[in-house]
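In: predicted model and sequence follow; I will ask about them next.
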Amino acid sequence: MKKSIFVASLFAAAVFCGSLVYAEDSEMKTENDYATIQLSNGLKIPQFGLGTYGSSEQQAHDAVLEALKDGYRHIDTAHAYRNERGIAKAIKESGIPRSEIWITSKLWPTDYNEGNGAQSIDMMLERLGTDYVDLVYLHQPVGDYMAGYRALEEAVRQGKVRAIGLSNFDLNEKVFEEVYEKAEIKPVIVQIELNPYAQRVEFRKKCAEKNLPVEGWFPLGGSGKGNETLFADETIKSLAKKYGKSPAQIILRWHVQEGFSTIPGARNPAYIAENIAVYGFSLSDDDMKTMRALNKERRFYNGTWESAQRFKDMKINY
């Protein structure tokens, strides 16, 4: 049965580099007023979003339309997902003003090469049915990543992109440092695999030093074994019983309280509603420590920078 969303009515959240600070809010909150994360360029990204990796165009359309009804205002996609048109259709059908929805997409390595970036960004805008994208990540730290980054910087200057991020650049920290140092318009957020078993503590420290918030993909471990492993964890199951919540909600509440942006993927309407219903309760300080103690720095997707080299020439046919 679809679970109702308990709306946070007492708090406005300010998030800085993985730590979440709450302040009382004198006004009642609406279901659209979930926590946001302050970015270094002045923008605020909705902390909780819907991931669409692995969804077809139709599946993404249906999931996004459902998510927007449930109060989501942050949608994550990518050129490589090949579902941007379905997302554009859902946003249009929702009737929600474009200005109220945060759209994130990603530039694929074969789009990085000098001359390709600008055209690829324009094609992205066309597929998404919008004249700007709120955030665009470089998707992988391979290929001519600096040319891709320069294209994104120019798109920011032209108003086509509002913010730049780096996705999966934890695969090569030397490349991560290079892009950050050479950037004329600094990245404002980093996206990495992040979950209770892979809390990425050391890399998050490097991000914090640069005032870079972290957004986690596979926050529930991803589909298949990762998801099953986390949901079967005895500590997480015990906390779920204690709070009267599902294991997924305990995990996602941990993400929220740690100050991460999180983008769990879901297509089942019940799961879409369940996932975002994490603003009506809090884990105690002791239980947050218990969750942190689960860290094994064990990723469920074991890609490496070397294995990612195959993406340099992997063209995406949209």
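Out: Everything's here; your move.
In: use CA for all of it now, contacts and neighbours both
Out: Fine.
In: which element follows the helix or strand hosting residue 119 toward the C-terminus?
Out: Residue 119 belongs to helix 116-128 when assigned by DSSP states H and E. Under the assignment DSSP H and E, the closest C-terminal helix or strand after helix 116-128 is strand 135-138.
In: so how far is that next one from its chain's centroid?
Out: Averaging C-alpha positions (CA atoms, centre = their mean, to the nearest Å) puts strand 135-138 11 Å from its chain's average.
In: ok, back up a step: check which helices and strands the helix holding residue 119 sits against.
Out: Where contact means 3 or more CA pairs under 8 Å, 6 or more residues apart in numbering; DSSP states H and E, helix 116-128 is packed against helix 84-94, helix 145-157.
In: alright, now check it against this:
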Amino acid sequence: MTAVPTVKLNDGYEIPQLGFGVWQVPAEQAEEVVAKALEVGYRHIDTAAIYGNEEGVGTAIAKSGIPREELYITTKLWVSDFKAGTTREALRTSLEKLGLEYVDLYLIHWPSPNDEKYLEAWKALEELKEEGLTRSIGVSNFLPEHLDKVAEVGSVTPAVNQIEIHPLLQQRDVQASNEKYGIATQAWSPLAQGQVFDEEPVKAAAQAHGVNPAQVVIRWHLQQGRILFPKSVTPERIASNFDVFGFALTDEELSAIDALERDGRIGANPAEFNPAG
């Protein structure tokens, strides 16, 4: 089986650099697609409470027969739970749905910065880590100013900051802030939902290496040290997204893809996104 490289986190744990995401995977499809991903060789699965598919992920894990210690499972705390002060209950609910005694990584899904309740949530995550309900704790969609405030109040540094990154939105200021604190950068929507596939540097690299554009973009992330988890419900694409370890992009190809940077944001802007709690 293909050996996926790992990234060592600031708490000493290691995370597979390439994983499988289930954002927008319908609950009724989650078991099937996660089972396929595990069959292909993925061992890192990223889900979230708000996705509504943790039970399907858990069923696929249970049926796979893969030893727990070989899997890396991430889920996330939704805003309504940290604003209501029900962080512990939220994680226990996620664990029950996943059929697990612990997750490898638990993230605050969005800062929702208007009232800074995320700072209280961070302290709660520190307690959950101490209790062993999650091995690592981190954040998602946090901007430098949010990371600075967590650093002021927290006794544990986030292991991961999961943010939207793809060639059209590289968030270099956030990546630099992550690096300053020793926080690993994870990319969500790493393929820009396919919007980058027709860009000339991506097409040229795909042709040069005899691969598809998605594989080129995945290599771009991997070679720059980011953790990512492309999502697909198509068996062929699930497999091809994992088949990315037989070639490497040149420095020139990496630079050409870097140059595609523009404000190509697909998701919400964390500075302005304040869902109801």
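Out: Good, I have the coordinates. The model shown is predicted, which means the values in this text are computed figures rather than measured ones.
In: coming back round to it: adding mean neighbour count, write the helices and strands packed on helix 116-128 of structure 1 out as CSV.
Out: Formatted as CSV, those follow (neighbours: other CA atoms under 10 Å):
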stretch, mean neighbour count
helix 84-94, 21
helix 145-157, 21
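In: over in structure 2, find the residue span the helix holding residue 119 of structure 1 aligns onto.
Out: Per the alignment by TM-score structural alignment, helix 116-128 of structure 1 matches residues 86-98 in structure 2.
In: what residue of structure 1 matches up with residue 209 of structure 2?
Out: So, by TM-score structural alignment, residue 209 of structure 2 is matched to residue 243.
In: ignore the last one, residue 148 of structure 2
Out: That one, residue 148 of structure 2, aligns with residue 177 by TM-score structural alignment.
In: let me know the secondary structure of that match.
Out: Secondary structure for residue 177 of structure 1, judged by DSSP: H, G, I helix; E, B strand; the rest coil, is helix.
In: which residues does stretch 63-73 of structure 2 contact?
Out: With contact meaning CA atoms under 8 Å, 6 or more residues apart in numbering, stretch 63-73 of structure 2 is reached by 15, 16, 35, 38, 43, 44, 45, 46, 47, 103, 104, 105.
In: mind listing the strands for the stretch 101-250 of structure 1?
Out: Applying DSSP state E, counting those that start in this stretch to the stretch 101-250 of structure 1 gives strands spanning 102-107, 135-138, 164-167, 189-193, 214-217.
In: map residue 137 of structure 2 across to structure 1 for me.
Out: Using TM-score structural alignment, residue 137 of structure 2 pairs with residue 164 in structure 1.
In: do residue 242 of structure 2 as well
Out: Structural correspondence for residue 242 of structure 2 with respect to structure 1 (TM-score structural alignment): residue 276.
In: so its match makes contact with residue 48?
Out: Yes: counting by CA atoms under 8 Å, residue 48 is a contact partner of residue 276 of structure 1 at 7.2 Å.
In: what's around the match of residue 209 of structure 2, how many residues?
Out: For residue 243 of structure 1, the count of nearby residues is 14 (other CA atoms under 10 Å).
In: and for the one 10 residues further on?
Out: Number of residues near residue 253 of structure 1 (other CA under 10 Å) recorded here: 22.
In: and the match of helix 116-128 of structure 1, how far out from the chain middle?
Out: On the basis of CA atoms, centre = their mean, stretch 86-98 of structure 2 sits 19 Å off its chain's mean C-alpha point.
In: need the contact partners of it.
Out: By CA under 8 Å, 6+ apart, the residues outside stretch 86-98 of structure 2 that reach it are 49, 54-59, 75, 77, 81, 101-103, 121, 124-125, 128, 133.
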